[in-house]
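Enquirer: After the sequence you'll find the predicted model.
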Amino acid sequence: MVNYTDGNTRTCGLLANPARHTLSPFIHNNLAQMFGINMVYVPFEVPSGSIQDAVKGAKALNILGLNVTIPYKNEVIPYLDDIDPLAKGIGAVNTIVRMKNGGFKGYNTDMTGLYRFLQEEGVDFQGKTVVILGAGGVARPAAFLCGTKGAEKVFLLNRTYDKAESVADEVNKAIFEYGNDEKLTADGIPANGEDSEYPQIVIPMRLEDYKDLYKEDKFIVLQCTSVGLFPDVNSAVIEDSEFYKHVSVAMDMIYRPIETKFMKLVKEAGATAYSGLKMLLYQGIDAFELWNNEEGDEKIKVSREQADEVYRLLELEIIGARNIILEGFMGSGKSTVAEELAALLDMELLDTDKAIEEAEERTIKEIFEQDGEASFRDMETELIESVVAEHYRDMVVSLGGGLPLREKNGELLKAAGKIVYLRTKAQTVYNRLKGDTTRPLLKSDDPLKRINDLLGERSEKYESIADIIIDTDELTPAEIAREIINRLGVSFI
């Protein structure tokens, strides 16, 4: 997707190092398009030691707002004009917003986004026990969030107990200061002389002692380690099935893969598990609203339905299915299934045969008769080349039966998205197409034999480039579409 830009376009972006693999432009440019906002979002890769220059330059260039990620979430703070109390308590900024006076104010939408999503799902920390796995960079703000949103106890589990203890102490102090900020002196001591000892909401624990948690009955779990991150997809921090029987709801901060082993274990125990992709999306939504609303004004508010739409597109992007491409022999149901998929996923539809007919203002039968098959195959290749070259996204593509046979086309299709082979038996094809005189390749005294011969020639090629193979003979188009969605692991309800 490319946003239209002109002299009135406002710019937002990301300060990171590296910045090339970010999904943030995808989130924000889709949101801008949804709301008709003349805004474009781009990544800025900031060299080490240059974050002050980057902030100064952003001010001079009238940048509307910025996200900040590793390694600059802490480093950027001294160069901001103001900081939100929550971001101050967390000790990290991931969103910078231009104020009316031209200065920049720092926020942490990682945590507000996470909280907003969980609230929408009916998950509340108030009076609950929360278990956080890990004590790294994500665990600290997560513990702070839980503590400031009413969690009764937050257990911080880590392989190295000293690290868990240090982080727990930092967070307990930060929670106390955040709740009592108006009573504190510059030294962080209560001005009224009260005892400065702060409540121990966050409790450190050795990871191997996780069974001690069973006395808590049910708890919320936030998985904040890198265990299970691609390519280590078959691992979880805790693999004991008994642990998961005590989980009420869980979120894995990892989103590659979308469903981690941790999430699978949670679901197998009957609890609800969410991907970190939700946190990524909602931190972006909170940032987008901050940039496009004046403080205290909420003219721009992303609805749950709009968030779900962007989330589906994010899922497709993560799994490499920026487009879903259907291949198969004639009569396999590609066109009908493509229509079902496009409707379920709210995606655009491209039927290559129809697109060529519209461009040529001739039927395929006429193209075959007038120019020959080779000319038609060249047209197919040119069409797929344009899909790749123009970075078309969010489409369900129904291919002509012979299009994948060219080696070059197979390479192009792999670059364009996920390929689904709708495998169909010859007899089924014959039953569906008998009497159809519009198929040039079926002009034969024995159409069934012709179908068998062609399938024999093509099946191996179809299978060699397919990411997913679905046998369609006993399924309706609607059932095939839902099976594709299930196999891709994409949300559609």
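Expert: Arrived safely, thanks for sending.
Enquirer: can we go C-alpha only for contacts and neighbour counts from here?
Expert: Noted.
Enquirer: which residues make contact with stretch 242-262 from outside it?
Expert: 123, 210-211, 214, 217-226, 228-230, 233-239, 263, 265-266, 269-277, 279, 315, 318-319 (CA atoms under 8 Å, 6 or more residues apart in numbering).
Enquirer: The structure to be compared is supplied as follows:
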Amino acid sequence: MKGKVIKAGLFGSPLDKSLSPELFGIFGRLAGTAISYELRDVPRSHLRGAIDGARLNGWAGFNVTLPYKQEVCALLSQADPAAKAAGAVNAVRFGRTGLEGNNTDAHALREIFCERGMDPAGRAAAVYGAGGAAGAAGWALGRSRASSVVFYARNTQAAGALAARLGDCFPGTAFSTAPFEGPAAGDIFVNATPLGMYTPGRPPCAPGADSFCFDMAYAPGGTEFGAAAEKAGATVVDGLELLVWQAVLALKFWSGLPTGDIVKFKQEALALLRSEKGF
């Protein structure tokens, strides 16, 4: 993996809790390659100019986080099926014809399903949120043949549009919506909101011992959702694990390096990140 410096970064706001620079730094050390990764907290009015500037500065690509996943998706000249269906993108590279995007959150979830031996096929899922992260979770669940996915969201219009779009892609999965505070049932619970990371609190659900819980947020010491799920005996995947997996896929997307060369460092990178940051 040695060679020229791989330049990349993250666009979003706020970014004060992002661990991406540390994570890509760890990948660089383990792989013996130079990775320059910058945080770009920019207002919406400056977003396009900042992206153009990144291209001129030789970036291979960039990550996108809230609140720009859907906005940047609309700027793509090429998008993978997950980004198209979710209407959101979180890994972009500078291609010959323009911006090319990939929803690495969606693919990371699929990798975790396989890695953890968890098959969503025929299972009911409750996803909290209606933004880009919720779209990624919905796509991964539909692609994995979940029986049903309910989006519990405060933005009912966005949730309805997302459910309709994913329902067209995966007719074998029943997509629907419900009020955020409504009673949730299911085998799989996903927190695709900022709760636990940028906002205190947790989704109003009660996982059981047989539940599988994904928390797309992360925080030192864990989140309230993760702690409650673990106390109930559920299997829990935290946002840090998802962050590492999507970073693996983003690095492959930008660099063209074989996935295996990066994946072999994944567990060590995750362990180092937990140790260094107190997770």
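Expert: Nice, thanks for sending it over. Owing to the predicted nature of the structure, the values given are computational and were not obtained by experimental measurement.
Enquirer: Write the PyMOL selection for whichever of the contacts of stretch 242-262 of the first structure are buried.
Expert: Typed into PyMOL, the line below selects the buried ones among the contacts of stretch 242-262 of the first structure, using 16 or more other CA atoms under 10 Å:
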select buried, resi 210+218+219+220+221+222+223+224+225+226+228+229+235+236+237+238+263+265+266+269+271+273+274+275+276+277+279+315+318+319
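Enquirer: The contacts of stretch 242-262 of the first structure in strands, which ones?
Expert: Cross-referencing the contacts of stretch 242-262 of the first structure against strands under DSSP state E gives 219-223, 272-275.
Enquirer: Just want the most central residue of the second structure.
Expert: In the second structure, the C-alpha closest to the average C-alpha coordinate belongs to residue 105, at a distance of 3.2 Å (CA atoms, centre = their mean).
Enquirer: That one -> the first structure?
Expert: Matched to the first structure by TM-score structural alignment, residue 105 of the second structure sits across from residue 110.
Enquirer: excluding its backbone neighbours, what's nearest that match?
Expert: Distances taken as CA to CA, 6 or more residues apart in numbering put residue 283 closest to residue 110 of the first structure, at 4.8 Å, once the chain neighbours are dropped.
Enquirer: ok now do the one you found, which residues does it touch?
Expert: 109-114.
Enquirer: Is it in a helix, a strand, or coil?
Expert: Judged by DSSP: H, G, I helix; E, B strand; the rest coil, the three-state class of residue 283 of the first structure is helix.
Enquirer: counterpart of it in the second structure?
Expert: Checking TM-score structural alignment: residue 283 of the first structure goes with residue 246.
Enquirer: any idea how far residue 201 of the second structure is from its match?
Expert: Noted for residue 246 of the second structure: a distance of 25 Å to residue 201 of the second structure, by CA to CA, to the nearest Å.
Enquirer: how far does stretch 123-132 of the first structure stretch from start to finish?
Expert: Counting by CA to CA, you get 15 Å between the two ends of stretch 123-132 of the first structure.
Enquirer: if you line the two up, which stretch of the second structure does that stretch fall on?
Expert: Using TM-score structural alignment, stretch 123-132 of the first structure corresponds to residues 118-127 of the second structure.
Enquirer: quick one: residue 16 of the first structure from residue 136 of the first structure, how far?
Expert: 19 Å.
Enquirer: One more: residue 75 of the first structure?
Expert: 17 Å.
Enquirer: How about residue 211 of the first structure?
Expert: For residue 211 of the first structure, the distance to residue 136 of the first structure equals 22 Å [CA to CA].
Enquirer: and what of residue 99 of the first structure?
Expert: Distance from residue 99 of the first structure to residue 136 of the first structure, counting by CA to CA: 32 Å.
Enquirer: for residue 289 of the first structure, what are its contacts?
Expert: Per CA under 8 Å, 6+ apart, neighbours of residue 289 of the first structure: 298, 300-302.
Enquirer: nope, residue 87 of the first structure is what I was after
Expert: 93, 106-108.
Enquirer: Can you tell me what it aligns to in the second structure?
Expert: Per TM-score structural alignment, residue 87 of the first structure is aligned with residue 83.
Enquirer: Superposed on the first structure, what's the mean shift for the host helix or strand of its match?
Expert: Assigned by DSSP states H and E, residue 83 of the second structure belongs to helix 81-86. For helix 81-86 of the second structure, the mean deviation from the first structure after alignment is 1.2 Å (mean CA distance after the TM-score superposition for the first structure).
Enquirer: I'd like the next helix or strand past that helix.
Expert: strand 91-95.
Enquirer: List the residues that contact residue 201 of the second structure.
Expert: 195, 224-225.
Enquirer: which of those residues lies closest to residue 5 of the second structure?
Expert: Looking at those and their distance to residue 5 of the second structure, the nearest is residue 195, at 35.3 Å (CA to CA).
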